[in-house]
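**Student:** The amino acid sequence is not available; the structure is as follows:
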């Protein structure tokens, strides 16, 4: 009887993942065809692979050079954020954990602000500084936190580093010029506008390799559900596991945050929702979070691009405006139970 129930639950999880994959494909096509320049769905195959008349050259350029790299990059970024959130929630055994908890996001923000205010070397200078800042703050949080037993030290170190970087960002904002403040503000709100085929060409294989590695840790993450002592009894080294997972999350999120800026709530809300739907088995939770995060960011970007045509909202505002109230509703729902 137990075996039959377990089989049905696993089958349900596989079906959910399959449905998410189909929704991702449909959403990619729908988002790519919608915007300031409308592209009829029936014309997309010809625009992708065929010669088109002069009257459709603009649509082809918009689809191939702007829309497709943007929606695909949104898929990659959202998937990485949600997968990292699921890993962090397992590591801290807390559904409120997310990648920014260990300084990844705040470190990236500090690196970006330093370049914007002190050097202003353009987009790639900002991206490289943000990546370096995310790795440095994550390393510092781990270096301090590993001197304490469990994950409490890492959590407290992350809180302290986030507070320090927030203060430094405030100080740099105070001395920034009006133009620098504008750049700083737009970067912090998050955007997929920097997406291009060259950016995607680097980020896609990077994200896929690290995501596959993270998903392969599902047995260790399931063991973490039982407690740290049980992890050791089951043959996993807790210290090595913690180090591997933190490095993986930092390498996964650092480059993305460097390019997109601040995008909140995807790494927090999506794994929480997936856990409510399919349970805590990380064999299915991690792939579901990966697909669900990509789907969520595609939809958020779709709204950001189309709600106030011909302008667009920063995508970080959309994820916060939707994710914040939704997560609050989830918390209230849990309290009532």
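**Tutor:** In hand now; what should we look at? Just so it is clear, the structure is predicted and the values come from calculations on it, not from any experiment. Residues are numbered from 1 along each chain as shown.
**Student:** okay, CA-based contacts and neighbour counts for the rest of this
**Tutor:** Noted.
**Student:** Residue 102 reaches residue 144, doesn't it?
**Tutor:** No. Using Cα atoms under 8 Å, residue 102 makes no contact with residue 144, being 11.1 Å away.
**Student:** Which one of the two is surrounded by more residues?
**Tutor:** Legend: neighbour count by other Cα atoms under 10 Å for residue 102 and residue 144, higher for residue 102 (31 against 14).
**Student:** Structure two is appended below for comparative analysis:
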């Protein structure tokens, strides 16, 4: 898969231009399609019917899709730089599987003892807590007196992911049919529960990470040379790894808590950007954030419209797009060995 390199400034500019176009397209299409004049009247409040659909249903969902996609891709780029592996994914540190178990527990508890209005925010909070606990366990297992081993962290992440998978399967086994369906739908990844509060929260987090994580571009570039070389360049390796792991866990845990298990965005987008624009994290991080937002907005639009009025889980669309790309990457790696 040989791809011609492009100027990173041009790539960022192109993505920045395509993202608003995708946002407008996502607002326009659906079970009720709108032309651009109708869309403008709805956004300005001139048409009550169109305004209700856009402001209450589509706009929160589109904004949430862009924010979740940006966070997942941004954290994926950080993980690939931290592990020095272009096939790395945020789920390697166990945050996704931990969030899945937390959400499953909350769904079972809510189905048994709590009304649905309380169960929905409880699921999001439990998913975030589960992801954070899994990440802390992985980090604790990988940390010793000599520092934090990336290789041990990877193995610990695999172990915690397997343990979380077993716990999730156990919960699914004892759940009734209705609860089992809720767990399954959540694990497929969906933005159907988008609301203004979730959209604003994830947008604020995406903005925070989008501003803060590029500050680590120089340390991440140095880590590409190896930890010893990074130390010789004056990088506080242990502190940088600890901070990046916490920030990535915060981002991915929040994304999974609000949108469920949306696969492959954190893997595919940073890798594509790296192939197009190179490994320099000064450009890789912002381009990945824009690319992730663009990809998830388009994927969610497809999920809403491809077999309308039936709505597919967004995670299915991203998996259908990402899995073939991942197989191609594996084949490329195999041919180079």
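**Tutor:** Here it is on my side, so go on. Given the structure is predicted, the values throughout are model-derived calculations rather than measurements.
**Student:** that older thread, quick check: neighbours shared by residue 102 and residue 144 of the first structure?
**Tutor:** 154, 157 (Cα atoms under 8 Å, 6 or more residues apart in numbering).
**Student:** Can you give me every residue that contacts residue 229 of the second structure?
**Tutor:** If you count contacts by Cα under 8 Å, 6+ apart, then residue 229 of the second structure has 222, 223 around it.
**Student:** Find me whatever residue is spatially closest to the most centrally placed residue in the first structure, sequence neighbours aside.
**Tutor:** The centre of the first structure sits closest to residue 81, judged by Cα atoms, centre = their mean, with a distance of 1.9 Å. Computed as Cα to Cα, 6 or more residues apart in numbering, the closest residue to residue 81 of the first structure that is not its neighbour in sequence is residue 267, at 4.7 Å.
**Student:** Kindly report the same for residue 96 of the second structure.
**Tutor:** Closest residue to residue 96 of the second structure apart from its sequence neighbours, by Cα to Cα, 6+ apart: residue 131 at 6.1 Å.
**Student:** now do residue 232 of the first structure
**Tutor:** residue 238 (6.4 Å).
**Student:** same question, residue 166 of the first structure
**Tutor:** Closest residue to residue 166 of the first structure apart from its sequence neighbours, by Cα to Cα, 6+ apart: residue 106 at 7.1 Å.
**Student:** returning to that earlier point: for the residue nearest to the centre of the first structure, give me its contacts.
**Tutor:** Counting by Cα under 8 Å, 6+ apart, residue 81 of the first structure has contacts 99, 253, 266, 267, 293.
**Student:** Surely the third one is in contact with residue 298?
**Tutor:** Think residue 266 of the first structure. No. In this structure residue 266 of the first structure lies outside contact range of residue 298 using Cα under 8 Å: 11.2 Å.
**Student:** what about the residue nearest to residue 81 of the first structure, which helix or strand?
**Tutor:** For residue 267 of the first structure, the host element (DSSP states H and E) is helix 266-278.
**Student:** List the buried residues of that helix.
**Tutor:** Of all the residues in helix 266-278 of the first structure, those buried under the rule 16 or more other Cα atoms under 10 Å are 266, 267, 268, 269, 270, 271, 272, 273, 274, 275, 278.
**Student:** how far apart are that helix and its match in the second structure?
**Tutor:** When the second structure is superposed, helix 266-278 of the first structure averages 0.4 Å from its matched positions, counting by mean Cα distance after the TM-score superposition for the first structure.
**Student:** Mind listing residues that contact that helix?
**Tutor:** 9, 12-13, 16, 78, 81-86, 95-99, 284-285, 288-289, 292-293, 296-297, 319, 323, 327.
**Student:** Buried among these? Need that as a selection in PyMOL.
**Tutor:** This is the PyMOL syntax for the buried subset of the contacts of helix 266-278 of the first structure, where burial follows 16+ other Cα under 10 Å:
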select buried, resi 13+16+78+81+82+83+84+85+86+95+96+97+98+99+284+285+288+289+292+293+296+297+319+323+327
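**Student:** In helices, which of the contacts of helix 266-278 of the first structure appear?
**Tutor:** Applying DSSP state H to these, the entries found in helices are 9, 12-13, 16, 78, 81-86, 284-285, 288-289, 292-293, 296-297, 319, 323, 327.
**Student:** So which residues of the first structure form strands?
**Tutor:** Defined through DSSP state E, the strands belonging to the first structure form an empty list.
**Student:** wait, doesn't residue 99 of the first structure sit right on residue 251?
**Tutor:** No. Using Cα under 8 Å, residue 99 of the first structure is not in contact with residue 251, being 11.1 Å away.
**Student:** which position in the second structure aligns with the residue nearest to residue 166 of the first structure?
**Tutor:** Mapped onto the second structure by TM-score structural alignment, residue 106 of the first structure lines up with residue 97.
**Student:** ok, now which ones touch that match?
**Tutor:** By Cα under 8 Å, 6+ apart, residue 97 of the second structure lies in contact with 91, 131, 134, 160, 161, 164, 165.
**Student:** Got a PyMOL select line for the buried ones in those?
**Tutor:** Here is the PyMOL command that selects the buried residues among those (16+ other Cα under 10 Å):
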select buried, resi 91+131+134+160+161+164+165
